[in-house]
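Peer 1: need coordinates for the below:
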Amino acid sequence: MENTKERLLAWSTFEQVDIRIGTILEATDFPAARKPAYQLVIDFGPDIGLLKSSAQITKRYSKEGLLGKQIAAVVNFPPKQIGNFMSECLVLGSVGAENDIVLLTSDLKAENGLRIA
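Peer 2: Presented below is the predicted three-dimensional model:
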């Protein structure tokens, strides 16, 4: 196991990461992706609006099951070109041994756009 002190992050660095709650409004197949993925449209409330993301979450989630799900995502990374799609936020999840991702979600309904602290 690696040394914990080598992984330490300054609090001021963590504060720069803007993680918000959003609700998935759309989930569609992303056939142009190298690995199986969905294209998501996520509502982060009136201040941030709708952002798109590519997410490799097809092992555990169906498109229909994602609709209305509240998730956590980083909203202040620069957009990233993934194939023919521009991803505007990074959906967060835990990554299992076989790249099976479990989304970080809210167990109670929260207002879209609320910051994770």
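Peer 1: going forward, measure contacts and count neighbours with C-alpha atoms only.
Peer 2: Noted.
Peer 1: next SSE after the top strand by length along the chain?
Peer 2: Identified as the longest strand of the chain according to DSSP state E is strand 19-29. Later in the chain than strand 19-29, the nearest helix or strand by DSSP states H and E is strand 38-43.
Peer 1: still on that earlier bit, helices or strands up against the longest strand of the chain?
Peer 2: strand 38-43, helix 63-66, strand 70-74 (3 or more Cα pairs under 8 Å, 6 or more residues apart in numbering; DSSP states H and E).
Peer 1: kindly provide the distance from Leu25 to Val95.
Peer 2: Going from Leu25 to Val95 by Cα to Cα, to the nearest Å gives 23 Å.
Peer 1: out of the two, which sits in the more crowded spot?
Peer 2: More crowded of Leu25 and Val95, by other Cα atoms under 10 Å: Leu25, with 15 against 12.
Peer 1: any idea how far the more buried one lies from Val41?
Peer 2: The gap separating Leu25 from Val41 is 6 Å, by Cα to Cα.
Peer 1: please give me the structure for this one as well, since I'd like to look at both together:
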Amino acid sequence: PSSRTQVMSHHGRPMSVAAPLSVSDDQPLWMPLIIQTVATEGRGIEALIDAIHAHQAHLHLDGHLQRLEHRQLEIELQERLRDALLMRLLAHVSSQDMETLIERIQQRRLTPNQAVESMLAGLRFG
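Peer 2: You can find the predicted model right below:
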């Protein structure tokens, strides 16, 4: 699997995620079928089930499903870690300190990155 990453926006926040798998001759791009169904008439249901099974088989081919799940779990873990670290950090930053940092940023005496570094400097892990 590729270890390349790309930056994407998630809920307005940039995050680094694994780049999509590249398509190669030995792993062709999956193009899901479009199956017309009419539920009230029961038409197309068997074809839809067959198409779902074919797609499942494709996902299991060469560990594609495992790689996809690995990426999704990596993203979820990073999001949970980011949220937990933010909550821990904010628990140690007073509202007055936060207000002071915001004012200094607004006055252009401090960049947002410098403010973050200032807050992180006082954070202890453990």
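Peer 1: TM-score of the superposition?
Peer 2: Remark: TM-score between the superposed chains equals 0.23 [TM-score structural alignment, normalised by the length of structure 1]; 43 aligned residues with a Cα RMSD of 4.3 Å.
Peer 1: can you tell me the closest non-neighbouring residue to Ile24 of structure 1?
Peer 2: Spatial nearest neighbour of Ile24 of structure 1, excluding adjacent residues (Cα to Cα, 6 or more residues apart in numbering): Ile42 at 4.4 Å.
Peer 1: wait, what's in contact with that neighbour?
Peer 2: Neighbouring residues of Ile42 of structure 1 by Cα atoms under 8 Å, 6 or more residues apart in numbering: Gly22, Thr23, Ile24, Leu25, Glu26, Leu50, Leu51, Lys52, Ser53.
Peer 1: can you put those residues in TSV and add distance to Ala73 of structure 1?
Peer 2: TSV is the format used below for the contacts of Ile42 of structure 1 (distance: Cα to Cα, whole Å):
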residue	distance to Ala73 of structure 1
Gly22	7
Thr23	10
Ile24	11
Leu25	14
Glu26	15
Leu50	12
Leu51	10
Lys52	11
Ser53	9
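Peer 1: okay, helices next: where are they in structure 2?
Peer 2: 45-60, 64-91, 95-106, 112-121 (DSSP state H).
Peer 1: could those helices go into JSON lines alongside distance to Met15 of structure 2 and mean neighbour count?
Peer 2: As requested, the helices of structure 2 are arranged in JSON lines below (distance: least, Cα to Cα, whole Å; neighbours: other Cα atoms under 10 Å):
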{"stretch": "helix 45-60", "distance to Met15 of structure 2": "25", "mean neighbour count": "14"}
{"stretch": "helix 64-91", "distance to Met15 of structure 2": "9", "mean neighbour count": "13"}
{"stretch": "helix 95-106", "distance to Met15 of structure 2": "23", "mean neighbour count": "14"}
{"stretch": "helix 112-121", "distance to Met15 of structure 2": "16", "mean neighbour count": "13"}
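Peer 1: indicate which one of the ones you listed is closest to Ser16 of structure 2.
Peer 2: Evaluated over the helices of structure 2, closeness to Ser16 of structure 2 peaks at helix 64-91, with 8.5 Å, by Cα to Cα.
Peer 1: other SSEs contacting the closest one?
Peer 2: strand 13-18, helix 45-60.
Peer 1: buried residues in the shortest one?
Peer 2: When you say that, I think you mean strand 13-18 of structure 2. The neighbour-count check on strand 13-18 of structure 2 (16 or more other Cα atoms under 10 Å) flags Val17, Ala18 as buried.
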